[in-house]
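Structural data only, the sequence is not supplied:
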């Protein structure tokens, strides 16, 4: 019988040459990393501290890479080091490669690490809602290492600064800009309402129209934009008298409201515990139209959207929020949102 041979599949082409680069084209990685650290941090001692090396070792690596390339990359000065023009050009190119290696490695590590969940969240949502309920999720996910960081900053998902981010997307001002490669889902779109302590309401003039709020102590976050948008949505165009302290964070304005300092903007999600305990009341309840000024979003990398710990947290969060949103408020909110 004739002998049959099975041809091997040709090697896959991904745009890269299958041959290895020349050996002398790649310096020792320890030397490259030391040079990169010195270039980024601007000093040998800072680089040594970051790399957990003796500064003499870092200096030796620098001399080694200069000898390898036959080029002076760094100028030593009395105050530190400076990159030469060749050094600047070289570092610009290798820094991209080092970042790519780091990102690819972290991606690989994350794919097999399902026991950690790093969450960033808006401070108001983190303090006033999530912290009081996170133990429920922890109890149903034993062994999961959860880290929660309240912050107004958005994480760099490309560098894996967080697995999940919970943001508030305002319906006014510049739109929330999400980075490429992420996916989001709306958690809740609650009507924004004025909130104050019962004591403040009892000792203050009655409020019958939205314009009446201008005569009260209004509590603002980082700017007047929130109150300005709320008043505009309720037909108040004369806002020259708009004033009051700017406290930069939603949880601070709610705390100030609890202490009787004035009226803050919030919603029945983050203020639920305070309203239930009688620490806060909705000012002018039933007088004003329920209008949402934005929505809470759950954001994660698209390629990790269904990672076990991220998917479990997302499903729990959506269900927990839905269970607490008052039906009447949600209905009014949806009807109002349809006319915006």
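That came through fine. These numbers were taken from a predicted model, which means no experiment stands behind them.

hey, let's count contacts and neighbours off CA atoms from now on
Fine.

quick one: the helix or strand containing residue 60 to chain centroid distance?
Assigned by DSSP states H and E, residue 60 belongs to helix 55-69. Helix 55-69 sits 38 Å away from the centroid of its parent chain (CA atoms, centre = their mean, to the nearest Å).

now for it, which elements pack on it?
With contacts taken as 3 or more CA pairs under 8 Å, 6 or more residues apart in numbering; DSSP states H and E, helix 55-69 sits against helix 29-41, helix 44-51.

relative orientation of the longest one and helix 44-51 in degrees?
Right, helix 29-41. Relative orientation of helix 29-41 with respect to helix 44-51: 120 degrees, computed using axes from the mean of the first three to the mean of the last three CA atoms, to 10 degrees.

May I see the buried residues of helix 29-41?
Within helix 29-41, the residues that count as buried by 16 or more other CA atoms under 10 Å are 31, 32, 33, 34, 35, 36, 37, 38, 39.

possible to save those residues as TSV with distance to residue 46?
Listed next are the buried residues of helix 29-41 as TSV, based on distance: CA to CA, whole Å:
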residue	distance to residue 46
31	16
32	16
33	13
34	11
35	12
36	12
37	8
38	7
39	10
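
Below is structure B, check it against A:
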């Protein structure tokens, strides 16, 4: 069945006119005559059967329907442009579109991609943040870096490193080292994606967790590190994600114990893309960097 779609030219003319609320400015932007823009929009209004503009003495004004449709059309045209640029970039073969948890990307992965001694030559890695599992068939991602259960259906998981979080805080809050009982008396920052982290950590030390675990609750490791640096409490964070703060003295490790059974970072690759040369190159480079960082 033929899809009921208006012409791309009509949509472009409408989007520009809606953004400017001016046929004249839309014509200038698109290098068309004002009459051509008027005809394109008239054909679009006839196609959808709804007035998109009110013609007034000094120009045009969007109708309510036109304003809603303009937002939708702008979003779809932007998506088409992004997809077109992405497929053009893939012509060279050296592109990986990666979903990644945000703090790992900014604190560990990006510095290695940027540094002359560790970068992956000839490969462009595009990144977008995802904190939870998803279906690759519903996205354009080639791979994902995720911390948690690596058993995604239809994928291969490649181990990178354990999280091994340890208690860190600002020197202004407490001086270390401290044992678990002393840490229990301090304000404990909670991570919403790891709600049992502190209870598990205290259990592994043999010290009862404090009864009140209602500390400030944050989602990302980057939020925890900032809150801990500002003296709001103690956070459980993998040291490699806060190495800068540790080196600068804004954070220090209160206790080196990380506890058993912690999460691990994995590279998740859909099976249907496992043989793509760019993904193989990125996989091998990433695993090598992880091994080098962990000393294995």
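Yes, it's here. The shown structure was predicted, so the numbers you read here are calculated from the model rather than taken from an experiment.

all strands for the stretch 51-200 of structure 2, in order.
53-56, 59-62, 95-100, 124-129, 143-147, 155-162, 166-169, 190-191 (DSSP state E, counting those that start in this stretch).

what's in contact with the helix holding residue 60 of structure 1?
Helix 55-69 of structure 1 has contacts (CA atoms under 8 Å, 6 or more residues apart in numbering) with 24, 27-28, 30-32, 34-35, 44-45, 47-49, 72-73.

for that helix, which positions count as buried?
For helix 55-69 of structure 1, by 16+ other CA under 10 Å, it's 55, 58, 59, 61, 62, 63, 64, 65, 66.

Widest-spaced pair of those?
By the measure CA to CA, 55 and 66 form the most distant pair in those, at 16.8 Å.

returning to that earlier point: save the strands of the stretch 51-200 of structure 2 as TSV, and put in mean neighbour count and distance to residue 177 of structure 2 too.
Shown next, in TSV, are the strands of the stretch 51-200 of structure 2 (neighbours: other CA atoms under 10 Å; distance: least, CA to CA, whole Å):
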stretch	mean neighbour count	distance to residue 177 of structure 2
strand 53-56	14	69
strand 59-62	17	65
strand 95-100	22	33
strand 124-129	15	35
strand 143-147	25	28
strand 155-162	18	23
strand 166-169	26	10
strand 190-191	22	21
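
In JSON lines: the ones you listed, plus distance to residue 175 of structure 2.
Output for the strands of the stretch 51-200 of structure 2, formatted as JSON lines (distance: least, CA to CA, whole Å):
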{"stretch": "strand 53-56", "distance to residue 175 of structure 2": "66"}
{"stretch": "strand 59-62", "distance to residue 175 of structure 2": "62"}
{"stretch": "strand 95-100", "distance to residue 175 of structure 2": "34"}
{"stretch": "strand 124-129", "distance to residue 175 of structure 2": "35"}
{"stretch": "strand 143-147", "distance to residue 175 of structure 2": "30"}
{"stretch": "strand 155-162", "distance to residue 175 of structure 2": "27"}
{"stretch": "strand 166-169", "distance to residue 175 of structure 2": "9"}
{"stretch": "strand 190-191", "distance to residue 175 of structure 2": "20"}
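
just so I know, which of those lies nearest residue 224 of structure 2?
strand 190-191 (7.5 Å).

Superpose on structure 1 and give me the mean offset of the closest one.
On superposition with structure 1, the mean distance recorded for strand 190-191 of structure 2 (mean CA distance after the TM-score superposition for structure 1) is 3.7 Å.

Give me the contact list for that strand.
Contacts of strand 190-191 of structure 2 (CA under 8 Å, 6+ apart): 197-198, 213-221, 224, 235.

ok, 10 Å please
196-198, 213-221, 223-224, 233-237 (CA atoms under 10 Å, 6 or more residues apart in numbering).

Run a quick neighbour tally on the counterpart of residue 195 of structure 2 in structure 1.
Taking TM-score structural alignment, the alignment pairs residue 195 of structure 2 with residue 225 from structure 1. Residue 225 of structure 1 has 13 neighbours, counted by other CA atoms under 10 Å.

quick one: residue 225 of structure 1 from residue 243 of structure 1, how far?
11 Å (CA to CA, to the nearest Å).

Could you do residue 25 of structure 1 as well?
64 Å.

Compare the two and say which one has the larger neighbour count.
residue 243 (17 against 9).

Can you list the neighbours in contact with stretch 85-95 of structure 2?
Outside stretch 85-95 of structure 2, the residues that reach it (CA under 10 Å, 6+ apart) are 79-80, 82-84, 96-97, 121-126, 140, 142, 276-279, 281-282.

In structure 1, where's the longest helix?
Assignment by DSSP state H gives helix 85-111 as the longest helix of structure 1.

Do a quick rundown of the helices in the stretch 151-296 of structure 2.
According to DSSP state H, counting those that start in this stretch, the stretch 151-296 of structure 2 carries its helices in the segments 180-184, 197-205, 221-229, 243-248, 277-294.

Other residues contacting the shortest one?
Helix 180-184 of structure 2 is touched from outside by 167, 174, 176-178, 198, 201-213, 234, 254-255, 257, with contacts defined as CA under 10 Å, 6+ apart.

Can I get the buried part of these as one PyMOL selection?
PyMOL command restricting those to the buried ones, with burial defined by 16+ other CA under 10 Å:
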select buried, resi 167+174+198+201+202+204+205+209+210+213+234+254+257
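
what's near enough to touch residue 73 of structure 1?
Shown in contact with residue 73 of structure 1 (CA under 10 Å, 6+ apart): 35, 39, 62-63, 65-67, 82-91.

coming back round to it: which of the contacts of stretch 85-95 of structure 2 count as buried?
Buried among the contacts of stretch 85-95 of structure 2 by 16+ other CA under 10 Å: 96, 97, 123, 124, 142, 278, 279, 281, 282.

which one of the strands of the stretch 51-200 of structure 2 lies closest to residue 228 of structure 2?
strand 166-169 (5.1 Å).

Which stretch among the strands of the stretch 51-200 of structure 2 approaches residue 242 of structure 2 most closely?
Residue 242 of structure 2 sits nearest to strand 166-169 of all the strands of the stretch 51-200 of structure 2, at 9.2 Å, using CA to CA.

Specify, as a residue range, where the closest one falls in structure 1.
Following TM-score structural alignment, the partner segment of strand 166-169 of structure 2 in structure 1 covers residues 193-196.

Check how far that stretch sits from its aligned residues in structure 2, on average.
Superposing on structure 2 and averaging over aligned pairs (mean CA distance after the TM-score superposition for structure 1), stretch 193-196 of structure 1 comes out at 2.5 Å.
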